[in-house]
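*Asks:* my questions concern the predicted model and sequence given below.
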Amino acid sequence: MKRIVVATDFSERSDRAIRRATLLARTFDAKVILIHVVDDDQPQHLIRSTEHATKSLLEEQVASLREIDGLDCEFRVAFGDPFEKITQLAREEEADLLVVGPHRRQILKDVFVGTTAERTIRTSDRPVLMTNAVPAGAYRRILIATDLSDCSGSALRSAVELDLVSKSEVSVLYVFDAPATGLMNRASLSEDQIQDYMHNEEQRASLDLLAFLVEHDLRSAPCILKPAMSSVEDVILSAARDISAEAIVIGSHGETGFAKTLLGSVAEKLLRIADRDILVVPPQRRE
């Protein structure tokens, strides 16, 4: 991890993203680039005054990060639609990681779809870290959630490429499906019969996960197997809490090109409810 781009709108949420990027930059000796997008759908005199104020604020932040934190730090200002320009700048800067603050959580309903955060994560061809938790130090424990798909493979490879595996204690979670459980309950089978079935399913899942880790050269990582007895995102978040993981890595299951759709439902729901940082990895990086 050599280049970290941080999107800021000068809010408290963005301060959280900058703080996490600072900690990562210290750990990996990486360069930090702060970016802010000025909405150009307004009168020119407002754009000019906003640009002037924006540059002044960014100059102060960059000076602080250089002098106090000892970082190699710069800033960029762009004009246009925030989510489009954020992803564009991250690509132009050849960022290894894009860091954003948590999305705004509504009082009555937690809306995520359609927010700048969701649209940025959906369209980014770079791994995007959403900083939900208040940064308190370097990551000590990270949970990689997988469903053994190609997209999960991308997430796992990204964790290795970003060097998170060597700098943190990494565990791999596989939430496996046990489709016959409900049918067995309705058939009034004995508890022993149900337990035997679950044991066999767990054994199968264990072998599948081991083959997946061997394929991606991460066979030494501790493994966690959980049946999908409730929503997958709840199982993932519960497992992260159990091991005190500060961050969760997950694939986006997004599509590329003109067929690009919303995030995969699990990634979307996890981003909506998570109380810790989420690193979302796209299926592939466009060249």
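*Replies:* Noted; the coordinates are in hand.
*Asks:* all contacts plus neighbour counts: C-alpha atoms, from now on.
*Replies:* Will do.
*Asks:* quick one, strands of the stretch 1-150 of the chain?
*Replies:* Along the stretch 1-150 of the chain, counting by DSSP state E, counting those that start in this stretch, strands occupy 3-7, 31-38, 73-79, 97-100, 128-130, 141-146.
*Asks:* same list, these, but as JSON lines with distance to Ala239 please.
*Replies:* Putting the strands of the stretch 1-150 of the chain into JSON lines (distance: least, Cα to Cα, whole Å) gives the following:
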{"stretch": "strand 3-7", "distance to Ala239": "28"}
{"stretch": "strand 31-38", "distance to Ala239": "31"}
{"stretch": "strand 73-79", "distance to Ala239": "36"}
{"stretch": "strand 97-100", "distance to Ala239": "24"}
{"stretch": "strand 128-130", "distance to Ala239": "19"}
{"stretch": "strand 141-146", "distance to Ala239": "8"}
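*Asks:* quick one, which of those strands is nearest to Ser244?
*Replies:* Across the strands of the stretch 1-150 of the chain, the minimum distance to Ser244, taken as Cα to Cα, is reached by strand 141-146, at 6.9 Å.
*Asks:* got the buried residues for the closest one?
*Replies:* Buried residues in strand 141-146, counted by 16 or more other Cα atoms under 10 Å: 141-146.
*Asks:* and Gly254, what does it touch?
*Replies:* Counting by Cα atoms under 8 Å, 6 or more residues apart in numbering, Gly254 makes contact with 122, 260-264, 282-283.
*Asks:* make a ChimeraX selection of the buried ones in these.
*Replies:* Those of the contacts of Gly254 that count as buried under 16+ other Cα under 10 Å are selected in ChimeraX with:
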select :122,262,263,282,283
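*Asks:* Ile248: which of the contacts of Gly254 is nearest?
*Replies:* Top of the list for closeness to Ile248, among the contacts of Gly254 and by Cα to Cα, is Pro282 at 14.4 Å.
*Asks:* and here is the other one:
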Amino acid sequence: MHKILYATDLSERTEAAAQRSVELARRHSAELRAVHVIEADLEEETLRLLFREQGAGAQQATRELEQAGEARMTEQLTAIAGDGAAPSWTVGCRWGRGASEIAAEARDWGADLVAIGAHGRRVVRDLFLGATAERLTHELSAPILVVKRPPRGAYQRVLVAVDGSPRSRRAVEMAARLAPDARLHLLSVHDTTPLERIYGAGEGAAQELQAALQAGREQTAEELSRLVAELPMRDRIAHYEARSGNPATVIDQVAGEADIDLVAMGTRGLSRWQGALLGSVARRVAHESERDLLLTSGEG
């Protein structure tokens, strides 16, 4: 991991993301770049016309806004770095729509990871349901780290939710790269919700449901065992298990039991990420978990 992009709106809620970004940059000897997007409701062509009509005054005001943002980011990162070995960092501002400009910055700079901040469930709900985060996850192939709480040091216990797909395999690989000293816990959940709807409460339904659940559990366990056997970082896996239930609920439950500090998940990739976040497991985990969340696509 060579380049970490930290996106900030300059609010207090991004402080934990800044702290984690500095910690990761130090650990990986990576370059760190902080970016702040100054939201511009006007189209670029309109802004150019206004600047031409108003002359240097408008351009000066624009630059002053940028300088203020850059100064705030520099102040924040300097304070976090303290007297320790400071990672190499740069700061910059962009004008435009938040998610689009963050994604453009990540692509232009070649970021290996994009870190964004949130704290608590309410902020995370707003973040993931908002248009900015929705577009960001839709546009990026780079992994996204959602930081929800201040770091207590390096990640030590990482839970990776897997389903046997290439995207979940990439989630394991990315988690291993991001947290090289962490113990990896792999969890595969057999989703019982569809079966419970199918079999309902009719005569004989309970017996049929139990048989279907048992078959599903066995298949899930077999797929997980095959995945673990094929992983090149098998020695990093401290524990793996298959469970049944609602995936998001089970993920949060297991994370609490194992005192997990990072949950990693794969998503469906660029063209289908929007639906993955807003209508499935990742969305619910983002709502319900208090832990940091690493989202990876099947791309790259």
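*Replies:* On my side now, so go ahead. Since we're looking at a predicted model, the values are computed, not measured.
*Asks:* and the TM-score between these chains?
*Replies:* After superposition, the two chains reach a TM-score of 0.83 (TM-score structural alignment, normalised by the length of structure 1), with 277 aligned residues with a Cα RMSD of 3.0 Å.
*Asks:* picking that back up, okay if I get the contacts of Gly254 of structure 1 as TSV plus secondary structure and distance to Ser238 of structure 1?
*Replies:* Shown next, in TSV, are the contacts of Gly254 of structure 1 (DSSP: H, G, I helix; E, B strand; the rest coil; distance: Cα to Cα, whole Å):
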residue	secondary structure	distance to Ser238 of structure 1
Arg122	helix	24
Lys260	coil	30
Thr261	coil	28
Leu262	coil	24
Leu263	coil	21
Gly264	coil	19
Pro282	coil	23
Pro283	coil	25
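*Asks:* let me know the closest of the contacts of Gly254 of structure 1 to Ile194 of structure 1.
*Replies:* Nearest to Ile194 of structure 1 among the contacts of Gly254 of structure 1, with distances taken as Cα to Cα, is Gly264, at 30.9 Å.
*Asks:* neighbours of the closest residue to the closest one other than its chain neighbours, how many?
*Replies:* Spatial nearest neighbour of Gly264 of structure 1, excluding adjacent residues (Cα to Cα, 6 or more residues apart in numbering): His253 at 5.0 Å. Each residue near His253 of structure 1 was counted by other Cα atoms under 10 Å, and the total is 25.
*Asks:* what lines up with His253 of structure 1 in structure 2?
*Replies:* Under the alignment defined by TM-score structural alignment, His253 of structure 1 is paired with Arg268 of structure 2.
*Asks:* quick one: that match is in a strand?
*Replies:* No. Per DSSP: H, G, I helix; E, B strand; the rest coil, Arg268 of structure 2 lies outside any strand segment and is coil.
*Asks:* could you list every residue that touches it?
*Replies:* 167, 276, 297-298.
*Asks:* how close does Ala133 of structure 1 sit to Ser49 of structure 1?
*Replies:* Distance check for Ala133 of structure 1 against Ser49 of structure 1: by Cα to Cα, to the nearest Å, it reads 33 Å.
*Asks:* quick one, which of these two is more surrounded?
*Replies:* Ala133 (19 against 10).
*Asks:* contacts only, for the counterpart of the more buried one in structure 2.
*Replies:* In structure 2, the residue paired with Ala133 of structure 1 according to TM-score structural alignment is Arg149. Going by Cα under 8 Å, 6+ apart, Arg149 of structure 2 touches 16, 118-120, 290-292.
*Asks:* Ala258 of structure 2 maps to what in structure 1?
*Replies:* Using TM-score structural alignment as the criterion, Ala258 of structure 2 maps onto Ile243 of structure 1.
*Asks:* contacts only, for Ile144 of structure 2.
*Replies:* Shown in contact with Ile144 of structure 2 (Cα under 8 Å, 6+ apart): 113-116, 137, 294-296.
*Asks:* contacting residues for the alignment partner in structure 1 of Ala242 of structure 2?
*Replies:* Superposed on structure 1 with TM-score structural alignment, Ala242 of structure 2 falls opposite Leu225. Contact analysis of Leu225 of structure 1 by Cα under 8 Å, 6+ apart lists 173-176, 202, 205-206.
*Asks:* and for Phe112 of structure 1?
*Replies:* Going by Cα under 8 Å, 6+ apart, Phe112 of structure 1 touches 103, 105, 118, 268, 271-272.
*Asks:* just flag the most distant two among these.
*Replies:* Greatest spacing in those, by Cα to Cα: Arg105 and Glu268 (13.8 Å).
*Asks:* more neighbours: those two, which one.
*Replies:* Using other Cα under 10 Å, the more surrounded residue of Arg105 of structure 1 and Glu268 is Glu268, with 20 against 12.
*Asks:* when you align them, which residue in structure 2 goes with that one?
*Replies:* Using TM-score structural alignment, the equivalent of Glu268 of structure 1 in structure 2 is Arg283.
*Asks:* ok, that match to Gly92 of structure 2 distance?
*Replies:* Separation of Arg283 of structure 2 from Gly92 of structure 2 (Cα to Cα): 30 Å.
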